[in-house]
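Visitor: got a predicted structure plus its sequence, pasted below:
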Amino acid sequence: MLNFYISILTTFFTLFLISLLGMFLNKKNILVMLMSLEMLFLAATSFFVFSSVYLDDIVGQIFAILVLTVAASESAIGLAILVIYYRIRSTISVELMDLMKG
C-alpha cells in the first residue's frame, strides 16, 4: 500500500513540476500559460483529494473544492482579459503585455 501511495505522490508531483515548467519556460503564448496554471491547480487538488481519502479525513476534499472554485474564477477572468487584449492588439503575445500597465 505504501508503494502505491508513493507512486501516486510522484505522479502528482511530476504533473505539478511540468505545469511549473510550462508557466515559466513559455514566454510567448498566454493560452499555454493559463493551461499550465490550471494543470498546476488540478495536480494540487488531486493530491489533496487522494491524501484525504488515504488519511480518512474530509478536510482535504473541502480544501480541494475551495481550490477548484478559485481556479475556475481565475480562469474565467484570465480568458476575459485575453479576449479584450486580443480585440485591442490582434495578438495574444505575452511580450507586449507590459504596455497594459497603467
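Guide: Received it, and whenever you're ready, just let me know what you need. Numbers count the residues shown, from 1 in each chain.
Visitor: use CA for all of it now, contacts and neighbours both
Guide: OK.
Visitor: which parts of the chain are helices?
Guide: Using DSSP state H, the helices of the chain run over 2-25, 30-55, 59-89.
Visitor: the last one relative to helix 30-55, how many degrees between them?
Guide: So that's helix 59-89. Orientation check (axes from the mean of the first three to the mean of the last three CA atoms, to 10 degrees): helix 59-89 against helix 30-55 gives 180 degrees.
Visitor: next up, a second structure to put side by side with the first:
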Amino acid sequence: MPINYYIILSIALFCIGIVGVLTRRNAIIIFMCIELMLNAVNLLLVAFSKMHHLAGKAVLETAGTDGQLFVFFIMVVAAAEVSVGLAIIVMMYRNIHSVDVNFLNRLKH
C-alpha cells in the first residue's frame, strides 16, 4: 500500500484530535483527543520506518524496527500521562462535581 494513504489517514486523525481539543469542554474527551493525536503520530512513525526500510539497499533482520521502538516508548509515556491525567480528573470531580475545564479558569481568581 502506498505511503500516501497512511499520511492522509494520519492527517485526518490528527485534525480530528485538534478539533476535539479546541472545541470540547469535557476533560475526559480532551484526553481522548490527545491520545488520538498521539496515535496519528505513531502511525506516521511506523509508516515512515517501513518506507525507509523498503527503500534501503541492505536488508537486515532488525531494519525497519526503529519507528516501532519509538512508538513503544511513546505508548509507555502516554499511558503514564493518562494515569496521571485521569487521577487529576477524578480529584477535580470529587471536589467540584464537574469535569468541565472552563470551571478551572474560575479557580484562578
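Guide: Arrived safely, thanks for sending. This one's a predicted model, so the numbers in the text were calculated from it and none came from an experiment.
Visitor: quick check: TM-score for this pair?
Guide: Superposed pair, TM-score by TM-score structural alignment, normalised by the length of structure 1: 0.87. Supporting alignment: 99 aligned residues with a CA RMSD of 1.7 Å.
Visitor: would you list the helices of structure 1 in TSV and tack on distance to residue 95 of structure 1 and mean neighbour count?
Guide: Shown next, in TSV, are the helices of structure 1 (distance: least, CA to CA, whole Å; neighbours: other CA atoms under 10 Å):
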stretch	distance to residue 95 of structure 1	mean neighbour count
helix 2-25	13	14
helix 30-55	10	18
helix 59-89	12	14
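Visitor: make JSON lines out of these and add distance to residue 96 of structure 1.
Guide: Formatted as JSON lines, the helices of structure 1 follow (distance: least, CA to CA, whole Å):
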{"stretch": "helix 2-25", "distance to residue 96 of structure 1": "17"}
{"stretch": "helix 30-55", "distance to residue 96 of structure 1": "11"}
{"stretch": "helix 59-89", "distance to residue 96 of structure 1": "9"}
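Visitor: tell me which of those lies nearest to residue 101 of structure 1.
Guide: Ranking these by proximity to residue 101 of structure 1 (CA to CA) places helix 59-89 first, at 12.5 Å.
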